[in-house]
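Asker: okay, here's the prediction I keep looking at, along with the sequence it came from:
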Amino acid sequence: MKEQNIYILGIESSCDDTAASIMHNGKILSNVIAGQKIHEAYGGVVPELASRAHQQNIVPVVDQALKQARISKDDLNAIAFTRGPGLMGSLLVGTSFAKSLSIGLGIPLIDVNHMQAHILAHYIDETGYAKPPFPFLAMTISGGHTQIVRVDHYFDMTVIGETIDDAVGEAFDKSGKILGLGYPAGPEIDKRARNGNPKAFKFTKPKVDGLNFSFSGLKTAILYFVQRETQANPNFITENLDDICASIQYTIIRILMDKLKIASHQTGIKHIAIGGGVSANTGIRQALKEGEKKYGWTTYIPKFEFTTDNAAMIAIVGYLKYLEGEFTQPNIAASARLKI
């Protein structure tokens, strides 16, 4: 029997977003995120700058989450926080704050695996969004991760495929850097790809055994391609930018979908869910919808605000663990390379 008044504070600080969320019985009451624009000038996240910004942001972000939810910190039943994976300095800020607040309020502490949270974000009680039944396949795609995970229960997950080098989000960002786009480049490539021809330029898909991925070779191929073409025509990028973006995005999506198709065939599982920041990409969402018609899949795409790093996904894991009485000891340590 589910308790009726459970308030969970979720805290997320794995990379460059400081986030806090209040959940009440599976429903989100607030979901506050403070981004860090300082990294744009460097074309990527600078770990030390990120941890400093987290220190500045975490108190006001948590305070704002409580105010928006219209509750007091004394109403909280537990605090859930991202233990890993992520940048160590960033994780330490969130971990230390969560521990201190837990001790100060005398309420349970719950550690959360960031990658599990991306998957379990589908179980946030949100009108109009179906929750995938077990078992299902989850494809988690972000700036730091690319995985296919078999999910048999909330906390019974098996990674059956992952990148052997770079993550898909990095492939988007590095390609954007080659083209002179800003950081992060993924959304800009997605936007321009809508106006381009996805088959204008052909990039070879890497051959990787099993269900694993590789994106480093693709990045190199794009670099050499752009260098060769701009040598022949200095205006090549500006004259063909939409087509280049569309071709890069098309190739990346084909790599992802080909592996997902094999995973579905091998496991016999036709319930497919996506998560992680790159799942906001419109091309990937469209390809998944096409998979429903082609392969008989039922696909689950989370609400946009729950795709990128956020604390609502941390709160839902905290809530599910709270119901099972899975609490954390105060001496737990953050882990930059935490596995599912």
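Answerer: Looks like it arrived, so ask away.
Asker: when you work out contacts or count neighbours from here on, use the C-alpha atoms and nothing else.
Answerer: Will do.
Asker: would you map the strands across the stretch 201-340 of the chain?
Answerer: 271-275, 298-300 (DSSP state E, counting those that start in this stretch).
Asker: centre of the chain to the longest one, how far?
Answerer: Strand 271-275 sits 12 Å away from the centroid of its parent chain (C-alpha atoms, centre = their mean, to the nearest Å).
Asker: what comes up buried for stretch 141-151?
Answerer: By 16 or more other C-alpha atoms under 10 Å, the buried positions in stretch 141-151 come out as I141, S142, G143, G144, H145, T146, Q147, I148, V149, R150, V151.
Asker: centre of the chain to the helix or strand containing V61, how far?
Answerer: Here V61 sits within helix 47-69, counting by DSSP states H and E. The chain centre lies 19 Å from the centre of helix 47-69; the measure is C-alpha atoms, centre = their mean.
Asker: packing partners for the next helix-or-strand element following it?
Answerer: Per DSSP H and E, helix 47-69 leads on to strand 78-84 as the next helix or strand towards the C-terminus. Where contact means 3 or more C-alpha pairs under 8 Å, 6 or more residues apart in numbering; DSSP states H and E, strand 78-84 is packed against strand 7-12, helix 88-105, strand 109-113, helix 114-120, helix 312-323.
Asker: take the one below as the second:
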Amino acid sequence: MIVLGIESSCDETGVAIYDTDKGLVTHTLYTQMALHAEYGGVVPELASRDHIRKLTPLIQQTLKQANLDQSNLNGIAYTAGPGLIGALLAGASVARSMAFALNIPAVGVHHMEGHLLAPMLEQQQPQFPFICLLVSGGHSMIIRVDGIGRYKLLGDTLDDAAGEAFDKTAKLLGLGYPGGPKVSNLALQGNPDRYKFPRPMIDRPGLDMSFSGLKTYTLNTWNQAKKDNDATEQTKADICRAFEMAVADTLRIKCKRALEQENLNRLVVSGGVSANREIRYQLDKLMQQRKGEAFYPRLEFCTDNGAMIAYAGAQRLLAGQSQDLNFATTPRWSLEELPAV
């Protein structure tokens, strides 16, 4: 089965083709980063309009790269949620229209399921069951995964997700957008011993997380530096290092608890923040200590992309799942609501 995947949940337009016999054929990605940079964050209306402009040319480009025609497609997968409603509708409308015109099935994919399954695009795939840490701009979740569509939410963020905290920290330090990579890169120059930031909620039982207090602690530290006439680039770097280490250490502690609680020793880490060096270092060290395994998507598939949607959609289409023409997008959508494959 040859499946076209379309991702348009936020500020990146991704298109890919996945062959269930041969694997990933090709993928293309257009990022709106430059469009939103001057506003310091994603503007939903601008994002939606840009998806509309870019989707058709990207689909044509992707088919050409794969030496395929629309008539070769056996199914279409698109992101149905969660995400920005206008952006989701842009991709869903194109996908459903193509499926109707070609008389092939289409399936709406949960955006976070796409991230969760992204490591399945690699040669070394994790075996079920495993613990998955999903960390992105809008989500920080710990999930037990027993199979595709068999998800149990163990822990969630109570306020700011890890990626959101990175972006807000970058903004308050004047680093610009997108914030996560800027904080991470500046942290490389920081002194790890200068500041010790709190590890939020590690003294409480359970696997829920909170990063809003850590963001506030960062702001207070920076404000104090300004009062002390020490608001230098080195101080910024030291703050970024302390902040990043606190986030990574918190995620490590929570993942260790989840693995012990569920008696598992395989960990999958997905989502945009999974590309962070310190987080990968901390989690790799944890799994080495436990003599377990850690799995990540390749860096280009950590952020939003069409390949993960094509893969997830292909598995559901193979299982006979699809939607009729009366499709709907779902800006808020629990992973636990998904049917099993």
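Answerer: Sure thing, it's come through. This is a predicted model, so every value here is computed, not measured.
Asker: would you pull the TM-score for this pair?
Answerer: In this superposition the chains share a TM-score of 0.95, using TM-score structural alignment, normalised by the length of the first structure; 331 aligned residues with a C-alpha RMSD of 1.2 Å.
Asker: show me which pair in the buried residues of stretch 141-151 of the first structure is furthest apart.
Answerer: Greatest spacing in these, by C-alpha to C-alpha: G143 and V151 (21.6 Å).
Asker: aligned partner of L137 of the first structure in the second structure?
Answerer: Matched to the second structure by TM-score structural alignment, L137 of the first structure sits across from I131.
Asker: and the helix or strand hosting that match against the first structure, how far off on average?
Answerer: In the assignment (DSSP H and E), I131 of the second structure maps to strand 130-135. Mean deviation of strand 130-135 of the second structure relative to the first structure after superposition (mean C-alpha distance after the TM-score superposition for the first structure): 0.4 Å.
Asker: just the buried positions in that strand, please.
Answerer: F130, I131, C132, L133, L134, V135.
Asker: closest one to V43 of the second structure out of the residues you listed, please.
Answerer: Looking across those and measuring by C-alpha to C-alpha, the closest to V43 of the second structure is V135, at 21.6 Å.
Asker: wait, doesn't that closest one sit right on A275?
Answerer: No - counting by C-alpha atoms under 8 Å, A275 is not a contact partner of V135 of the second structure; they are 9.7 Å apart.
Asker: about what we covered before: deepest-packed of the strands of the stretch 201-340 of the first structure, please.
Answerer: When you average the neighbours per residue for each of the strands of the stretch 201-340 of the first structure (mean count of other C-alpha atoms under 10 Å), strand 271-275 leads with a mean of 25.
Asker: how about residues contacting that strand?
Answerer: Here strand 271-275 of the first structure makes contact (C-alpha atoms under 8 Å, 6 or more residues apart in numbering) with 118-119, 121, 132-133, 135-141, 297-302, 307.
Asker: tell me the residues of the second structure aligned with it.
Answerer: Going by TM-score structural alignment, strand 271-275 of the first structure sits over residues 266-270 in the second structure.
Asker: average gap between the matching stretch and the first structure?
Answerer: When the first structure is superposed, stretch 266-270 of the second structure averages 0.4 Å from its matched positions, counting by mean C-alpha distance after the TM-score superposition for the first structure.
Asker: translate I244 of the first structure into the numbering of the second structure.
Answerer: Using TM-score structural alignment, I244 of the first structure sits opposite I239 in the second structure.
Asker: same thing with G291 of the first structure?
Answerer: Using TM-score structural alignment, G291 of the first structure sits opposite L286 in the second structure.
Asker: so who does the residue most central in space within the first structure touch?
Answerer: Closest to where the C-alpha atoms of the first structure average out (C-alpha atoms, centre = their mean) is G276, at 2.1 Å. By C-alpha under 8 Å, 6+ apart, the contact list for G276 of the first structure reads H118, T140, I141, S142, T307, T308, D309.
Asker: what do you get if the cut-off is 10 Å, keeping everything else the same?
Answerer: Taking C-alpha atoms under 10 Å, 6 or more residues apart in numbering, we find G276 of the first structure in contact with 114-115, 117-119, 121, 139-146, 169, 302, 306-310.
Asker: then T82 of the first structure?
Answerer: Going by C-alpha under 10 Å, 6+ apart, T82 of the first structure touches 10-14, 90-92, 94-95, 98, 110-115, 117, 311, 313-315, 318, 334-335.
Asker: can you check K168 of the second structure too?
Answerer: Shown in contact with K168 of the second structure (C-alpha under 10 Å, 6+ apart): 40-41, 160, 162, 174-180, 212, 215-216, 218-219.
Asker: distance of the residue mapped onto it from the first structure from G43 of the first structure?
Answerer: Using TM-score structural alignment, the equivalent of K168 of the second structure in the first structure is K174. Distance of K174 of the first structure to G43 of the first structure, computed by C-alpha to C-alpha, to the nearest Å: 9 Å.
Asker: what ranges do the helices span in the stretch 151-300 of the first structure?
Answerer: Shown for the stretch 151-300 of the first structure, the helices assigned by DSSP state H, counting those that start in this stretch span residues 168-178, 186-193, 216-232, 236-267, 282-295.
Asker: winner for burial among those?
Answerer: Ranked by mean neighbour count, the helices of the stretch 151-300 of the first structure are led by helix 168-178 with a mean of 23 (mean count of other C-alpha under 10 Å).
Asker: what's the counterpart of A319 of the second structure in the first structure?
Answerer: Residue pairing (TM-score structural alignment): A319 of the second structure is matched to E324 of the first structure.
Asker: contacts only, for that match.
Answerer: Counted by C-alpha under 10 Å, 6+ apart, E324 of the first structure has contacts G318.
Asker: what's the spacing between it and S100 of the first structure?
Answerer: On the measure of C-alpha to C-alpha, E324 of the first structure and S100 of the first structure end up 23 Å apart.
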